[in-house]
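Engineer: what's the 3D shape of this:
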Amino acid sequence: YKRQGLMRASVYGGYFTAAQGIIYLSLMGMLLDDTMQRLNAVKNVLAAVVNSVAALFFLFVADFDWTAVVLIAVGSAIGGQIGAKVGRRLSPGFLRALIVVVGTAAIVQLVLR
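Structural biologist: Purely as a prediction, here's the structure:
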């Protein structure tokens, strides 16, 4: 059951990417007994692997705009580095609350669109 949840989140994340980190953190937070900082680190590695595999797949089966690809790749790399550094410094309770707030804001924005 645990593996299926993470596998489904990875398939979703590989295609859409939207809220992928929030989904990983919420699943791992419910299923694993570890600190939020460690779960955040695992989330970053898991997202990098999933998105790399998805990128390789789409490289062979889809047409895309290389300018957009480069901009998204650079933004993701910078955001991942900043997020990891900031996440390590935050208390577990604050990090968990921040994840809930960002996830809720994303859901509200999608629903109201």
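
Engineer: only C-alpha atoms for contact and neighbour calcs from this point on.
Structural biologist: Fine.

Engineer: tell me the spacing between the residue sitting nearest the centre point of the chain and residue 67.
Structural biologist: Nearest to the mean C-alpha position of the chain, by CA atoms, centre = their mean, lies residue 21 at 2.3 Å. To residue 67, residue 21 is 24 Å away according to CA to CA, to the nearest Å.

Engineer: repeat for residue 25
Structural biologist: Taking CA to CA, one finds residue 25 at 30 Å from residue 67.

Engineer: okay, those two: which has more neighbours?
Structural biologist: residue 25 (23 against 9; other CA atoms under 10 Å).

Engineer: I'd say that one and residue 38 touch.
Structural biologist: No. Using CA atoms under 8 Å, residue 25 is not in contact with residue 38, being 10.3 Å away.

Engineer: helix, strand or coil: sort out residue 100 for me.
Structural biologist: helix (DSSP: H, G, I helix; E, B strand; the rest coil).

Engineer: check residue 17 too.
Structural biologist: State at residue 17, reduced to three classes by three-state DSSP: coil.

Engineer: got the contact list for it?
Structural biologist: Contact analysis of residue 17 by CA atoms under 8 Å, 6 or more residues apart in numbering lists residue 51.

Engineer: that one and residue 52: what is the separation?
Structural biologist: 12 Å.

Engineer: same check on residue 7?
Structural biologist: 15 Å.

Engineer: and residue 97, by the same measure?
Structural biologist: On the measure of CA to CA, residue 97 and residue 52 end up 29 Å apart.

Engineer: isn't residue 47 right up against residue 23?
Structural biologist: No. Counting by CA under 8 Å, residue 47 stays clear of residue 23, with 10.6 Å between them.

Engineer: where along the chain do the helices fall?
Structural biologist: Here the chain has its helices, by DSSP state H, at 2-15, 20-31, 36-61, 66-89, 92-112.

Engineer: what's the angle between the fourth one and helix 92-112?
Structural biologist: With axes from the mean of the first three to the mean of the last three CA atoms, to 10 degrees as the criterion, the two stretches helix 66-89 and helix 92-112 enclose an angle of 150 degrees.

Engineer: and this one, please, so the two structures can be compared:
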Amino acid sequence: MDLSEAALLVGAGLAAGTVNAIAGGGSLITFPALIAIGLSPVPANVTNSVSVCPGYLSSVLGSRQDLPPRRQLLPLLPTAVLGAAAGCVLLLVTPARAFELVVPFLVLGASAVLAFQTKLRRLVGHPAELSPRRRMVTVQAMVALGSVYGGYFGAALGVMLVAGLALVLDESLVRVTAIKNLLSALVGIATVVVFGLFGPVNWAAVAVLVPATIVGGYGGARLARRLPPAILKTVIVVFGTAIGLLLLYRALR
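Structural biologist: Next comes the predicted model:
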């Protein structure tokens, strides 16, 4: 890796950490950067998943004041870890082409769910109107689906988690974003363990990307706390839609 390639990865890591903390989708910045320095798609995807994890952790630090009480979070943690591990296994043992065709529609669907959250709640019921058991099941289902997706292909994980959780949690978008940061960090840790043991990780690229994603993740989380809810929602929806369309273009070309 020469100096220009290292500089490219540093810039990509800073941008990805910031974007992941605010909206999610930073992997669409670091993944192409890894391809540009010569990695093939699977090693690039695996290396990218390992590299962005520290940025998720710094996002948690930056948004920790907005997290709900521990008793609300603890039941979600095993689901996130197990779902992410399952997604990692899927990536390592199955062909990627079919999922590449599905992913864009998942991202676009998640963006639409967040954009039309109020209208959808009229159909599925407001979280405050659901029984505790039904609310628990729906939240767990959202976390499980998002975590499997994150383990397999982490791009736009944040968009998908925010969209799903905002639909089934009676919380402010700032708090939902803080929960998203925590769950993303757990998904990231699971991918580090699985891919670190069994995946073709390029550790030199990881060493360059990690410090940049940490700085970007913390700064992005602090910025997200200062954005008005309407602006934060708009940023996530617009960015998620752009990611979905870009992924669709890449899958069909």
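
Engineer: what's the helix or strand for residue 91 of the second structure?
Structural biologist: Assessed by DSSP states H and E, residue 91 of the second structure sits inside helix 76-93.

Engineer: and residue 100 of the first structure, what's its match in the second structure?
Structural biologist: Aligned counterpart of residue 100 of the first structure in the second structure: residue 237 (TM-score structural alignment).

Engineer: and the residue nearest to that match when sequence neighbours are not counted, how close does it get to residue 241 of the second structure?
Structural biologist: Computed as CA to CA, 6 or more residues apart in numbering, the closest residue to residue 237 of the second structure that is not its neighbour in sequence is residue 111, at 5.1 Å. Relative to residue 241 of the second structure, residue 111 of the second structure is positioned 6 Å away (CA to CA).

Engineer: out of those two, which sits in the more crowded spot?
Structural biologist: residue 111 (29 against 22).

Engineer: so which bits of the host helix or strand of the more buried one are buried?
Structural biologist: Element membership for residue 111 of the second structure (DSSP H and E) is helix 97-115. By neighbour count on 16 or more other CA atoms under 10 Å, the buried set for helix 97-115 of the second structure is 100-101, 103-105, 107-115.

Engineer: just put those in CSV and tack on distance to residue 51 of the second structure.
Structural biologist: Conversion of the buried residues of helix 97-115 of the second structure to CSV gives the following (distance: CA to CA, whole Å):
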residue, distance to residue 51 of the second structure
100, 21
101, 25
103, 21
104, 22
105, 25
107, 22
108, 25
109, 27
110, 24
111, 25
112, 29
113, 29
114, 27
115, 30
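
Engineer: distance of residue 196 of the second structure from residue 35 of the second structure?
Structural biologist: Residue 196 of the second structure is 19 Å from residue 35 of the second structure, where distance means CA to CA.

Engineer: with residue 242 of the second structure instead?
Structural biologist: From residue 242 of the second structure to residue 35 of the second structure the distance is 20 Å (CA to CA).

Engineer: repeat for residue 121 of the second structure
Structural biologist: From residue 121 of the second structure to residue 35 of the second structure the distance is 41 Å (CA to CA).

Engineer: what does residue 16 of the second structure give?
Structural biologist: According to CA to CA, residue 16 of the second structure stands 15 Å off from residue 35 of the second structure.

Engineer: now swap in residue 173 of the second structure and tell me
Structural biologist: Distance from residue 173 of the second structure to residue 35 of the second structure, by CA to CA: 34 Å.

Engineer: who has more neighbours, these two?
Structural biologist: residue 173 (21 against 15).

Engineer: map the more buried one onto the first structure.
Structural biologist: Match for residue 173 of the second structure (TM-score structural alignment): residue 36.

Engineer: equivalent analysis for residue 185 of the second structure, please.
Structural biologist: Match for residue 185 of the second structure (TM-score structural alignment): residue 48.

Engineer: what of residue 62 of the second structure?
Structural biologist: Match for residue 62 of the second structure (TM-score structural alignment): no aligned residue.

Engineer: one more: residue 220 of the second structure?
Structural biologist: Residue 220 of the second structure maps onto residue 83 in the first structure, by TM-score structural alignment.

Engineer: pull the number of nearby residues for that match.
Structural biologist: Residues near residue 83 of the first structure, counting by other CA under 10 Å, number 14.

Engineer: just want to check the distance between it and residue 77 of the first structure.
Structural biologist: Counting by CA to CA, the gap from residue 83 of the first structure to residue 77 of the first structure is 10 Å.

Engineer: residue 8 of the first structure: neighbouring residues, count only.
Structural biologist: 11.

Engineer: what's the counterpart of it in the second structure?
Structural biologist: Correspondence of residue 8 of the first structure to the second structure, assessed by TM-score structural alignment: residue 145.
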